[in-house]
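**Q** Sequence first, then the predicted structure:
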Amino acid sequence: MASLKDLRNRIASVKSTQKITKAMQMVAAAKLRRAEEAAAAARPYADRMAAVLSNIAGAMEGDGPPLMVGTGRDDTHLLVVFTAERGLAGAFNASIVKLARQHQRRLESEGKTVKFLAVGKKAWDMMRRDLAQKVVHRTDFREVKSVGFDEADSLGETIIEMFGKGEFDVCTIFYSAFQNVITQVPTAQQIIPAVLPKDEAEAKETGAVASYEYEPEPAEILEALVPRNIKVQILHALLENAASEQGARMSAMDNATRNAGDMIDKLSVSYNRQRQAQITTELIEIISGAEAL
């Protein structure tokens, strides 16, 4: 049984931890608001960009640029995994990597070659033990206060350059779509080749059925628009991930704070019981000694 001193030290330690988790929860809550606003502002732009791309592709005669139509093969897949730079966010990072690994196993069971691009420190930390040989490139934004288009542009250029060298046929990004503080949904989205509406109903929903006249020709527009769309979708994923990370961390730290409170209550009860037992023992000894005299 722990001594009273050990119990006091443990209670003090848990209280210190509770203060830290509470502070982290408040910081995450403050960051979440800005991140959620940025993610919400990016969604309409990303959706509309995809709709415009679909509209132009429908008006074009013949094949489009390779980034849009692909190489005609799907032998080699590049999986771009977006995670956070830090932990203490519950299952946020693990759920994204888990989805990517499920995708990897399915592709490899079909005889495909899979490569990884790790974005974020935690992606590399979680994959380097088993998948280090498959990670062809990794990057992180630890020095960046808040991600923006500059980071998406740099990452997009890297992916486009790899595609131009023939290093992969299909590129899919994995990130966590933000819904609310409680719910963040791990998501897979193919960006190369571009995924266009599959039928007229879907095209109507995205606004891709309107008729336009284009100048210059649709093929020339697509040459500039498709790389831009890839970077926009990457930016969208980065912003969704940033909001999801803060939501997950806020929830995890709230749970940790409440668990610390429960532990403090249990330790306090144990401390009081042991102290009471010690006092009772001392009183019995005093009374016994007095009677002996």
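**A** Yep, it's here.

**Q** Every contact and neighbour count from this point should use C-alpha atoms.
**A** Fine.

**Q** I'd like to know how many residues surround Ala2.
**A** 11 (other CA atoms under 10 Å).

**Q** Mind checking what secondary structure it has?
**A** Of the three states, Ala2 takes coil under DSSP: H, G, I helix; E, B strand; the rest coil.

**Q** Tell me how far it lies from Arg275.
**A** 11 Å (CA to CA, to the nearest Å).

**Q** what do you get for Glu110?
**A** 66 Å.

**Q** And Glu143, by the same measure?
**A** 51 Å.

**Q** next one: Ser13
**A** Distance of Ser13 to Arg275, given as CA to CA: 19 Å.

**Q** if we can go back for a sec, which one of Glu110 and Arg275 has more residues nearby?
**A** Arg275 (14 against 10).

**Q** All the strands of this structure, in order from the start?
**A** All strands of the chain, identified by DSSP state E, fall at 76-82, 113-119, 135-139, 170-178, 184-192.

**Q** Mean neighbour count and distance to Asp153 added to the ones you listed, as a markdown table?
**A** Shown next, in a markdown table, are those (neighbours: other CA atoms under 10 Å; distance: least, CA to CA, whole Å):
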| stretch | mean neighbour count | distance to Asp153 |
| --- | --- | --- |
| strand 76-82 | 24 | 15 |
| strand 113-119 | 22 | 14 |
| strand 135-139 | 15 | 13 |
| strand 170-178 | 24 | 15 |
| strand 184-192 | 20 | 14 |
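
**Q** take the one below as the second:
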Amino acid sequence: MASTKDFKVRIKSITSIKKITKAMKMVAASKLRQVQRNLDIIRPSFESINSVYNEYLSTTSTQTPPSTGHSQNHFILAISSDRGLCGGINTNTVKATKNSMRNILSSNSDNQVRLFTIGEKGKEVLAREHSKLLSTSVSELSKKTITFVSASLVAEELFQMKVGDTNVSFDFCHIIYSKFKSVISQVLVEETVLSTTQLNNYFYEFNQYELDSEENKSELLYDFYEFYLGLKLFSSLLENATSEQGARMNAMDSASRNAGEMIDKLTLIYNKARQASITRELIEIISCASAVSSSK
């Protein structure tokens, strides 16, 4: 059995870890309040724009499933965090990204898949295994306050993605992120956004709203599409950032509880070892005293 000194050192180190995890939980709770406030503000706006977009998609009577007879460009936008210690949301995002890639390639081996990562943790794993497919990555986006401007810049990167010196446009963009439900519940979501090429029929048949000029109808709807994509990315980034802080808060709370339980167990073992040591020393003293008295 380890000595009482070893137990004291372990208890001291675990107590220090517990202090750190409690501090990290409080920091995560503070950041969670800030980012959740921003998310609550943007959710109603995005839902209203998203409802218009869904009406936009449901207008055409000629809507058909995408043809699998020819190759298509699929962009996968994987949103993860820049820092760890936030549970399994980054692992889940990476797994979902890999599954999405397999499904796309299994449907048609001629399909082209490109990866676009936001967040250092997702990039680290995907770059090791799929470096040839990784076209662009963005890091430290959540270090500052996430804004619509930063989301719009990401959307512009999607439109201007290059492979070598060639511009590549997507047919389908798959956005993978964690959607915030509560501090203890974050749901992994994969949503697909069609390209302007795929939406051409919708542009021509969209008559749900009166427009100032039918001649500029396509131009107006293209502008709406670009605005929708920027707002969609903004909402996804906020959802993932809120999920990250909620998961980190929950993970640090669990770590603090586990550290407390371990300290209690080690303290009990330490007290038992200390009592055994004292008892052993008393027995040695009594034995020595008995030996001295018997020799006289």
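**A** In hand now; what should we look at? It should be emphasised that the depicted structure is a prediction, and the values quoted were computed from it without experimental measurement.

**Q** Switch the strands of the first structure over to JSON lines; also include distance to Ala292 of the first structure.
**A** What follows is the strands of the first structure, written out as JSON lines (distance: least, CA to CA, whole Å):
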{"stretch": "strand 76-82", "distance to Ala292 of the first structure": "77"}
{"stretch": "strand 113-119", "distance to Ala292 of the first structure": "78"}
{"stretch": "strand 135-139", "distance to Ala292 of the first structure": "79"}
{"stretch": "strand 170-178", "distance to Ala292 of the first structure": "75"}
{"stretch": "strand 184-192", "distance to Ala292 of the first structure": "72"}
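
**Q** neighbours of Arg105 of the first structure, just the number please.
**A** What Arg105 of the first structure shows, counting by other CA under 10 Å, is a neighbour count of 13.

**Q** if we can go back for a sec, point out the one among the strands of the first structure that comes closest to Asn9 of the first structure.
**A** Among the strands of the first structure, the nearest to Asn9 of the first structure by CA to CA is strand 184-192 (37.6 Å).

**Q** just to revisit the earlier point, show me the one of the strands of the first structure that comes nearest Thr21 of the first structure.
**A** Checked against CA to CA, the stretch from these lying closest is strand 184-192, at 20.7 Å.

**Q** Spatially central residue for the second structure, please.
**A** Ser80 (3.7 Å; CA atoms, centre = their mean).

**Q** quick one: contacts for the equivalent of it over in the first structure?
**A** Under the alignment defined by TM-score structural alignment, Ser80 of the second structure is paired with Thr83 of the first structure. For Thr83 of the first structure, the contact set (CA atoms under 8 Å, 6 or more residues apart in numbering) comprises 93, 96, 119-123, 175, 241.

**Q** biggest helix in the second structure by residues?
**A** helix 217-295 (DSSP state H).

**Q** for that helix, packing partners?
**A** helix 4-58, helix 148-159, strand 172-182, strand 185-194, helix 200-205 (3 or more CA pairs under 8 Å, 6 or more residues apart in numbering; DSSP states H and E).

**Q** Looking at these, spot the one closest to Ser295 of the second structure.
**A** helix 4-58 (34.9 Å).

**Q** can you give me the angle the closest one makes with strand 185-194?
**A** 40 degrees (axes from the mean of the first three to the mean of the last three CA atoms, to 10 degrees).

**Q** superposed on the first structure, where does helix 4-58 of the second structure end up, distance-wise?
**A** Compared with the first structure after fitting, helix 4-58 of the second structure deviates on average by 1.5 Å (mean CA distance after the TM-score superposition for the first structure).

**Q** any idea how far that helix is from the chain center?
**A** Per CA atoms, centre = their mean, to the nearest Å, the displacement of helix 4-58 of the second structure from the mean C-alpha position of its chain is 11 Å.

**Q** From the contact counts, what lies against it?
**A** helix 217-295.

**Q** can you rerun that using 10 Å?
**A** helix 200-205, helix 217-295 (3 or more CA pairs under 10 Å, 6 or more residues apart in numbering; DSSP states H and E).

**Q** Identify each buried residue in the shortest one, please.
**A** Looking back up the chat, that one is helix 200-205 of the second structure. 201-203 (16 or more other CA atoms under 10 Å).

**Q** residues contacting Ser293 of the second structure?
**A** Ser287 (CA atoms under 10 Å, 6 or more residues apart in numbering).

**Q** ugh, typo on my part, it should be Asn207 of the second structure
**A** 55-56, 59-60, 214, 217.

**Q** can we see that at 8 Å?
**A** With contacts taken as CA under 8 Å, 6+ apart, Asn207 of the second structure has the following neighbours: Thr59.

**Q** ditto for Gln184 of the first structure
**A** 92, 176-178, 244, 247-248.

**Q** before we move on, what about Pro227 of the first structure?
**A** Here Pro227 of the first structure is in contact with 67, 156, 160 (criterion: CA under 8 Å, 6+ apart).

**Q** now with 10 Å?
**A** By CA under 10 Å, 6+ apart, the contact list for Pro227 of the first structure reads 65, 67-68, 153, 156-157, 159-160, 191-192.

**Q** now do Ala276 of the second structure
**A** Contacts for Ala276 of the second structure (CA under 10 Å, 6+ apart) come out as 270, 282.

**Q** Could you find the counterpart of it in the first structure?
**A** Aligned partner of Ala276 of the second structure by TM-score structural alignment: Ala277.

**Q** And its match, how far from Ala290 of the first structure?
**A** 20 Å.

**Q** for Asp140 of the first structure, same thing?
**A** For Asp140 of the first structure, the distance to Ala290 of the first structure - CA to CA - is 74 Å.

**Q** Compare these two (neighbour count), which wins?
**A** Asp140 (18 against 9).

**Q** what sits against that one?
**A** 82-85, 118-124, 151.

**Q** can you list those residues in a markdown table and add distance to Ala100 of the first structure?
**A** Formatted as a markdown table, the contacts of Asp140 of the first structure follow (distance: CA to CA, whole Å):
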| residue | distance to Ala100 of the first structure |
| --- | --- |
| Phe82 | 10 |
| Thr83 | 11 |
| Ala84 | 15 |
| Glu85 | 18 |
| Ala118 | 11 |
| Val119 | 13 |
| Gly120 | 14 |
| Lys121 | 16 |
| Lys122 | 14 |
| Ala123 | 10 |
| Trp124 | 13 |
| Glu151 | 22 |
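
**Q** just checking, Ser268 of the first structure touches Arg8?
**A** Yes: using CA atoms under 10 Å, Ser268 of the first structure makes contact with Arg8 at a distance of 8.5 Å.

**Q** Identify the residue spatially nearest to the aligned residue in the first structure for Gln112 of the second structure, adjacent ones excluded.
**A** In the first structure, Gln112 of the second structure lines up with Thr113, judged by TM-score structural alignment. Of all residues not flanking Thr113 of the first structure in the chain, Thr76 sits nearest, at 4.6 Å (CA to CA, 6 or more residues apart in numbering).
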